[in-house]
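**Q** Build me a model from this:
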Amino acid sequence: MRKKGDLPTKTCSVCGRAFTWRRKWARVWDQVRYCSQACRRAARTRRE
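**A** Coordinates of the predicted model:
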């Protein structure tokens, strides 16, 4: 088992907060841009 500190991290493109890799993102980690659904919704409202 890996420690949480050893997992890769990214920065959310909306809020700028750092978030770590999750198992459900294993296949699409390169495409993940947002830390949460709330940030995903905020990004959509910014564009419109």
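**Q** Every contact and neighbour count from this point should use C-alpha atoms.
**A** OK.
**Q** which residues touch Ala18?
**A** 9-12, 35 (Cα atoms under 8 Å, 6 or more residues apart in numbering).
**Q** Quick one: mark the members of those residues that sit in strands.
**A** Cross-referencing those against strands under DSSP state E gives 9-11.
**Q** how close does the residue nearest to the spatial centre of the chain sit to Met1?
**A** The chain has Cys35 as the residue nearest its centroid, 3.4 Å off, counting by Cα atoms, centre = their mean. With the distance defined as Cα to Cα, to the nearest Å, Cys35 ends up 23 Å from Met1.
**Q** please give me the structure for this one as well, since I'd like to look at both together:
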Amino acid sequence: MTKMLRKQNLPTKICATCARPFTWRKKWERDWEQVRYCSKRCQGVGTAPSSRSPQA
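**A** This is a model prediction of the structure:
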């Protein structure tokens, strides 16, 4: 069993798409090392904000 994490001590990462920091979540407990995006929306957009196609 893993040790308890307090909310102040949760690990953070930077989103690969929007470059905003996001915090560890319980649902990511098993694959935190592979998590790259803060949300499904960022995951769907791609790897960089400039890779988005302009909307007409």
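**Q** Which residue, other than its chain neighbours, is closest to the counterpart of the residue nearest to the centre of structure 1 in structure 2?
**A** Counting by TM-score structural alignment, Cys35 of structure 1 corresponds to Cys38 in structure 2. Excluding its sequence neighbours, the residue lying closest to Cys38 of structure 2 (Cα to Cα, 6 or more residues apart in numbering) is Cys15, at 5.4 Å.
**Q** can I assume the one you found is in contact with Phe22?
**A** Yes - the criterion here is Cα atoms under 8 Å, and Cys15 of structure 2 meets it with Phe22 at 6.9 Å.
**Q** Of those two, which one has the most company?
**A** Each of Cys15 of structure 2 and Phe22 has its neighbours counted (other Cα atoms under 10 Å); Cys15 has more, 19 against 16.
**Q** Could you check which residue of structure 1 pairs with the more buried one?
**A** Per TM-score structural alignment, Cys15 of structure 2 is aligned with Cys12.
**Q** these two touch, right, its match and Tyr34?
**A** Yes - taking contacts as Cα under 8 Å, Cys12 of structure 1 lies within contact range of Tyr34: 4.8 Å.
**Q** Lys7 of structure 2: how many residues sit nearby?
**A** Neighbour tally, Lys7 of structure 2, other Cα under 10 Å: 9.
**Q** What of the one 5 residues further on?
**A** Other residues within reach of Thr12 of structure 2 by the criterion other Cα under 10 Å amount to 12.
**Q** Thank you, goodbye.
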